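Peer 1: sequence unavailable; structure follows:
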């Protein structure tokens, strides 16, 4: 039987914790014995995994330890894993080490690799992808401003070190940074269908549901724009942000919606899966207007409960879903609105200021004219600008223009999403695809095969992949959205 030790910062509620619990459930059907090592567990400490150890140094922390401390914690981790598993783990499966929420974890990973331990580094969220504060903490505090040490901490390289990513975009970025394909694994998250619901529509008015925590990249302004140009439908979002900065923008959108009298309800959901299932059941369709995703659950979950999906596409994420068989023709890749509504000079000024600030937040030089022009071309074409590329202030300007203005509505560059809601045949087709391709059983089989591959790896000296290249890939100006800064 193969032995695996899963390492994470904590077991508190959250996306990665959910994946860990799903992993334990799925691998129960495979010849894999799994222990979990974390820095913290919930205060109520119920429903913990059977084999779990708490190592406080793995919990969130800012100050990095001294060099010898990394080695001590790495030894402690292996000792605890051996005590739980009855032998040294064949694979240590580490989640999100590059975020360095524990300043110890990148150093622990390197110590384990140097000792010959076979590792699977599972990256859900990249610090390079819209998380400059995390990146600067790693670069400045942990790596001490040394770019070579930064690469060693974030992307160590050795035959015994493997990487798992959620999507083909990230796979390509790491491959280009030097990770051999033999050591690089595509591992999309499992998607469990929501519980069955008996809920039905409360009124004849169709409900357009946006099931999301309304942080900035979820592009709430675009959601309001569609509400502003819709007759006879109700729109609703589920969860408000918890981040103070995101909450500020969210409250501004709520205030604008109320001033304009838009048919929008905010924060109608809860963390309860049963409550979310009821909302899905009562919705005419589900919408997404997000401009950036990691895995892309928003493009999969609605189909599992038989609800059609409309809204904004993210091709760098959905291309693999289409390859799996999903039909997503109702989605649009951009929402063109007349450039004159926001003003070319104003937009150029804001784009330059925003992109410059973003590059500086990652310690990069100011963007040159070629970079600025590439960002402009990604946003503007033929006198139209993609609404999602605007900042919140300019988005609000557009929402005010189209509200109650039928002539302005006709200037939008794509049809209204409610004019292209997928029919029952497509909904059923996509439901079958998602249930098969993203099931827990499929995930567990993939992960078990990856574990076997990692466990059979040879062992060699530890170097580093090209961390600067990973950052450059994420910072390409064509990917820039002002609402992500």
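Peer 2: Yep, it's here. For clarity, every value in this text was computed on a predicted model and none was experimentally measured.

Peer 1: every contact and neighbour count from this point should use C-alpha atoms.
Peer 2: OK.

Peer 1: let me see the ranges of the helices in the stretch 251-400 of the chain.
Peer 2: Ranges of helices in the stretch 251-400 of the chain, per DSSP state H, counting those that start in this stretch, are 273-282, 301-304, 315-324, 344-361, 369-379, 392-402.

Peer 1: use this one as the comparison:
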């Protein structure tokens, strides 16, 4: 078997790291189960991609298979109002056949093909399927999941008039076309859309050990000095880029409630200028209120950071925190244990249920963080949320509901993540101005919050047991075996026949575009 892995770019980050980890997972397989060779098809962008995928691995001096990087400029993000599916398919096909990757021996594994970054890609994959290329289409993120700009681009470029029409273009169905999801939630959604259960696979990201993590007693004084805090300060690290869906305001609220003895920190600022607006607002609010909360500590001083190395930040921390409201896989829920740190913050049950089913215990997380409705204008916040949902529905081409569902409620107390950003700022200001009273009120509303704020919740967590669970269930070896199983099924399937569409692709949009799934911070500038 030969393997072609396709993604828009190989820049450092989520999907690119997943691809790199998949290569390491495949390398753990017996020689007769590994691919003969792998081609990475991308646009040409590969910022921070390693010079060798085997660098600093056990295969550095004896690569298990060849990996070629093949740049196809037509895979770049596009802003065109027209689809050029045939042109892109020709470019991919010519590249593959030129290196001997023919349809009878090759699997094309495409990542985030329907996200709307390149509107021609779904049509191109249909053409490749007609040429006989067997495919695994892996979804990390959906355009339908409150990404209106991506969705509008797809609608315009494909000339689709209705969501159902667009879904027919995005999601092909045929022998030889299989789908993979990162989590059970998305697996269930694609089943509902009509993907053949025999051609739908759950494929977790592998979790790689943090080799080279410095000793805590070396990293801690170094990081505390860089941050300008005492060695006695409790460090709670949020190891992410501070994009909107990471819900940075909630980190500020934790900081306001925890007091000066605790420093909360986000490792990196967003790279995307559109995401920078809200991040800068949170930076200004933290400074205005003199909160012991530092955002972007890993960025260089020239970009208002402290130059803290990522591994140093993890090694120096007392706990890891997550306040995210949306994840495709949720790596932080697994990685914290491999750096021997407890995890506190917000649970995403639709994502973490896959992990807890394997025995992971997430006792430091809660599904919501309730705030009293009398700390802000509850009626105004409720109306803004409803207006935002109506706008989102119209933006996605769906009818806007006149009234909210009967089972939806908003108040008297509200989950912080359900508030528009200006009301979140009001809550943070209230907590900073009245810390003891605010803490008492919120601890009454949120069982377990007192332990999370004091550090007691962190101290009681089963860190070692969770680390063993992660190493057993989500190791490169486990994911390698899963990849081999999936690829074997794809390769044994027939191919080259008629290519249709999922019976109810619009089900995907209906599943995501729900009022109870709306978090305003994801849609506000």
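Peer 2: Noted; the coordinates are in hand. Here the structure is a predicted model, which means the values were calculated and not measured.

Peer 1: tell me how the two chains score on TM-score.
Peer 2: For this chain pair, the superposition-based TM-score is 0.92 by TM-score structural alignment, normalised by the length of the first structure; 477 aligned residues with a Cα RMSD of 2.4 Å.

Peer 1: rewinding a little: any chance of the helices of the stretch 251-400 of the first structure in CSV, plus distance to residue 443 of the first structure and mean neighbour count?
Peer 2: Output for the helices of the stretch 251-400 of the first structure, formatted as CSV (distance: least, Cα to Cα, whole Å; neighbours: other Cα atoms under 10 Å):
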stretch, distance to residue 443 of the first structure, mean neighbour count
helix 273-282, 21, 19
helix 301-304, 16, 23
helix 315-324, 14, 16
helix 344-361, 36, 16
helix 369-379, 35, 17
helix 392-402, 38, 18
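
Peer 1: under the alignment, what does residue 60 of the first structure map to in the second structure?
Peer 2: Residue pairing (TM-score structural alignment): residue 60 of the first structure is matched to residue 77 of the second structure.

Peer 1: these two touch, right, its match and residue 8?
Peer 2: Yes - counting by Cα atoms under 8 Å, residue 8 is a contact partner of residue 77 of the second structure at 6.9 Å.

Peer 1: what residues do the two have in common as contacts?
Peer 2: Contact criterion Cα atoms under 8 Å, 6 or more residues apart in numbering; residues shared by residue 77 of the second structure and residue 8: 117-118.

Peer 1: mind checking which of the two has more residues around it?
Peer 2: residue 8 (27 against 15; other Cα atoms under 10 Å).

Peer 1: what's the burial count for residue 141 of the second structure?
Peer 2: Neighbours around residue 141 of the second structure, by other Cα under 10 Å: 21.

Peer 1: any idea how far residue 181 of the first structure is from whatever residue of the first structure lines up with it?
Peer 2: Alignment note (TM-score structural alignment): residue 141 of the second structure maps to residue 125 of the first structure. Going from residue 125 of the first structure to residue 181 of the first structure by Cα to Cα, to the nearest Å gives 20 Å.

Peer 1: what's the local residue count around residue 214 of the first structure?
Peer 2: Residue 214 of the first structure has 23 nearby residues by other Cα under 10 Å.

Peer 1: from residue 179 of the first structure, how far out is it?
Peer 2: 34 Å.

Peer 1: just give me the neighbour total for the closest residue to residue 57 of the first structure other than its chain neighbours.
Peer 2: Excluding its sequence neighbours, the residue lying closest to residue 57 of the first structure (Cα to Cα, 6 or more residues apart in numbering) is residue 39, at 6.1 Å. By the measure other Cα under 10 Å, the count of residues near residue 39 of the first structure is 18.
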